[in-house]
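Undergrad: Sequence first, predicted model second:
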Amino acid sequence: MSRFLVRRDFFRVALGVAVLGAVPTLTACAGSSASTAASPSGAPSAPPAAAEPFETWLAALRVEARGRGISNRTLDRALANIHPNRRVIELDRRQPEFTSTFWGYFDSAASDQRVADGRAMLEQHSSLLTAVARDTGVPAHVLVAFWGLETNYGRNMGGFNVIEALATLAWEGRRGAFFRQELLTALTIVEEGHIAPEAMDGSWAGAMGHMQFMPSTFVGYATDRNGDGRKDIWGSLPDAFGSAGRFLAAMGWHSDELWGRQVRLPAGFDYAQSDLDLRKSLAEWAALGLRRADGGALPVVAGMTASLLLPAGHEGPAFLVYDNFRVIMRWNNSSFYALAIGHLSDRIAGHGDLVGTFDHTPHPLRRTEVEAMQGLLNRLGYDAGPVDGLVGPSTRAAIRGFQAAQGLPADGYADPALYARLRRAAGMAN
């Protein structure tokens, strides 16, 4: 299992430095195929503090499930011999030591191998993908990019039994209400005959199939495209691609628009304007001197708005992102993920790599360093919000204020150099 997939599972739970805004996502707090990185252990785990016995909890769940019309036959089959899975609990409680960095994520997510595999899959399944694109308005290369990033083109769909994983998370209690509903929904999927419970495999957090749908997303958007009477997102590519296209279309995908593009900024640009929450018309961005990455004029479409992102700070690439970028974030609420999907889809479609020469060396901060940085910003009079170890909108705004006061480019980018600068400003030794 690749290191990228291992890290992505935790990335999607914690969201780390890439959190921008708060919108509903397809996978909610779930991870995906990364969960197969560690061998699932079905051995009973020591119960969390103050948890009721698992058997008592499970008996109450059965009563609730019966009240929802799930048969004893399904419950007997689905819940037989399940136990709290200690590996699921470990993964759920684990917090990464370091925050995610753009280059550390992006270079692996949109690697040359993933691009080459995606182009091969686009050709191999061209007839099916063309038909799904026609029916949903979501381009074939975009669907393939989601497939590649979610499960490495179906190679890594997860090695945990979804019923047991969800039962473990629901019983554990940390996010019990959410996972209890997902478990009941998963049991409904089994009751309806879409898959046998022992074949319902997925990630440690319950994401399933080629596209890693959570059970609630399955119920809302899965489709039986091949007409066999089952919505089989595990074994049927027509169903998997059709379901993904249906979800993205429902979230507002614009078939006649790009997700965004890399752009070139003029000298002296005010980097404080790089913020997902700041939207301007394409005409306004063009008037500020933004051009295509190759130097050509920025295409201007009446009525379209865009935001500017600098995911690696002012020394990294700049992207204008459109409404379809926000649709991608309805799938996974991470700007890094959305940029990776956009760029991977472009390259699968035959476009080139990023324009420009950049230092791709990741410069991660420890979570404890982010917490210390937030404390220093607050102490120096820049409101970074709660000290939580996550570089969200409030922290980035505080960083911009500090950078401006120090005569630095106000790009809101957190890295070890900024942390050292903050420590010096606060009179602390580095």
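TA: Yep, it's here.
Undergrad: rest of the way, CA atoms for contacts and neighbours
TA: Will do.
Undergrad: Centre of the chain to stretch 324-343, how far?
TA: Using CA atoms, centre = their mean, to the nearest Å, the distance from the centre of stretch 324-343 to the centre of the chain it belongs to is 7 Å.
Undergrad: nope, stretch 130-144 is what I meant
TA: On the basis of CA atoms, centre = their mean, the separation between the geometric centre of stretch 130-144 and that of its chain is 20 Å.
Undergrad: now stretch 127-144
TA: Going by CA atoms, centre = their mean, where stretch 127-144 is centred and where its chain is centred differ by 21 Å.
Undergrad: Now do that stretch: everything it contacts.
TA: Counting by CA atoms under 8 Å, 6 or more residues apart in numbering, the neighbours of stretch 127-144 from elsewhere in the structure are 118, 121-122, 126, 153, 238, 241-242, 244-246, 248-249, 253-255, 341-342, 345-346, 348-349.
Undergrad: repeat for stretch 176-185
TA: For stretch 176-185, the surrounding residues in contact (CA under 8 Å, 6+ apart) are Ala65, Ile163, Leu166, Ala167, Leu169, Ala170, Trp171, Met214, Pro215, Ser216, Val219.
Undergrad: Included below, for side-by-side comparison, is a second structure:
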Amino acid sequence: MIRTRPVSIARIGKTLAKIAATAALLSALTTANAFADAKFQRWIADFRSVALKSGVSSATFNRAFAGVTAPDPEVLQKARYQPEFTAPVWDYIDNRVNEHSIATGQAMARQWNGWLARIEQSFGVQRSILLAIWSMETNYGEILKRDDVMRDAIRSLATLAYADRARAKYARTQLIAAMKILQTGDIDRSHLTGSWAGALGHTQFIPTSYQAYAVDMDGNGRRDIWTSVPDALATAANLLKRNGWQPGRTWGYEVVLPAGRKFPSGSLTLAEWERLGVVRANGKPFPYPTEKATLKVPDGRQGPAFLMTKNFFVLKRYNNADKYALGVGLLADRIAGYPGLVRDWNRPFTPISMQERQELQQHLQVLGYYDGNIDGKIGSASRKAIEAFQKRNGLAPDGHPSKEVLSILRRR
């Protein structure tokens, strides 16, 4: 016989009160959500006239917004928490130029050799640059397979246009462009997906850039950067070509600076830089002495230095950030078979390989510090996990994926 303890009337009353309070809260939240959805639906209805005046047909508008009933809360979350990138340059590069991205790029070069040759011939952009962009944008298309990253482009842009004041103008423009892409028949509604900010396809083009540069490379009548790798890579090549890419030229040179000397911030010819004592780090001469270049020292004078040529600044038309263009250039060189930097980054720790980074994440996961992807990429979650482990073990909590931290983890 099972005996139970008597339950007081007071306890029952408290329990019922908690249940009632929870129900009231849920009801209030439901009402609030319904109100927000209704406002969003009114915004969509009002936006119809704007879209139609901009050349979107009524049928296309209906097709675009079918099933879009509420804003995407995850888009708003990502939009509100997008701090400017403040990590050191070596951290940015380590996560993007590594043995995995290099080997995968070389494998993709072999797999897509025929198409890459045609694209090079048509647009004059080296295959290694296009492969590096593909890697930087979507990890050679792997990100397109992730439901936690890729979203309904119409809903994302409508959410930003409706609820994000800072991005509303951008989002309205891109939303109209996205509907026009749908209207052309280049992609069907179910595959019109992108990032939280509406960047589309393998090479992550915002809709207006897609309209300006998209190419039907495979000749099937559609400019499909979502499922056609030739179309996506040719579209990237077209953007670079039309923004002044110089065929057969590099993006820049690693150089050695003479100690104790100041240099101009502007552009000089490579011959002029050489007369100032700036020479290539590999000891070779500059192949085009009359070409102009600008000095960049992203890690300070203690790290590697570069003379950036015009193609570097053309890469910034893809993404207007020095670190991005440098990452593309460095990865492209490694994919093409060139050696890495002569002078390494000025890291405050002993670095580890990509495989060792994955091992580090696995150890942290087993110990309960980390619950993210085991991918070797050290983002905020990995750094917080490393810091927590370091604090628990009496180490300086710098969050660096160092050889020292891995050695201690291996002993646990």
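TA: Everything's here; your move. Computed from a predicted model, the values in this text were never measured in an experiment.
Undergrad: circling back: selecting buried members of the contacts of stretch 176-185 of the first structure in ChimeraX, what would you type?
TA: Remark: buried members of the contacts of stretch 176-185 of the first structure, expressed as a ChimeraX selection using 16 or more other CA atoms under 10 Å:
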select :65,163,166,167,169,170,171,214,215,216
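Undergrad: how about Asp346 of the first structure, what's its match in the second structure?
TA: Taking TM-score structural alignment, Asp346 of the first structure has Asp333 as its aligned residue in the second structure.
Undergrad: what's the spacing between Glu172 of the first structure and Phe54 of the first structure?
TA: Distance, Glu172 of the first structure to Phe54 of the first structure, by CA to CA, to the nearest Å: 9 Å.
Undergrad: Contact partners for the match of Asp346 of the first structure?
TA: Under the criterion of CA under 8 Å, 6+ apart, the contact list for Asp333 of the second structure reads Ser128, Pro339, Gly340.
Undergrad: Buried ones only from these, please, as a PyMOL command.
TA: The following PyMOL line selects those of the contacts of Asp333 of the second structure that are buried, judged by 16+ other CA under 10 Å:
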select buried, resi 128
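Undergrad: Closest to Val89 of the second structure out of the contacts of Asp333 of the second structure?
TA: Within the contacts of Asp333 of the second structure, distances to Val89 of the second structure taken as CA to CA reach their minimum at Gly340, with 15.6 Å.
Undergrad: surely the closest one meets Ala332?
TA: No. Counting by CA atoms under 8 Å, Gly340 of the second structure stays clear of Ala332, with 10.7 Å between them.
Undergrad: what residue of the first structure matches up with Phe313 of the second structure?
TA: When the first structure is aligned by TM-score structural alignment, the residue opposite Phe313 of the second structure is Arg326.
Undergrad: I meant Arg96 of the second structure, not that one.
TA: For Arg96 of the second structure, the aligned position in the first structure is occupied by Ala109, per TM-score structural alignment.
Undergrad: Next, count neighbours for its match.
TA: By the measure other CA atoms under 10 Å, the count of residues near Ala109 of the first structure is 27.
Undergrad: same check, this time on Ile328 of the first structure
TA: Using other CA under 10 Å, Ile328 of the first structure has 25 other residues around it.
Undergrad: hmm, back to that, the match of Arg96 of the second structure: what's it in contact with?
TA: Applying CA under 8 Å, 6+ apart as the definition, the contact partners of Ala109 of the first structure turn out to be Phe4, Leu149, Ala340, Leu344.
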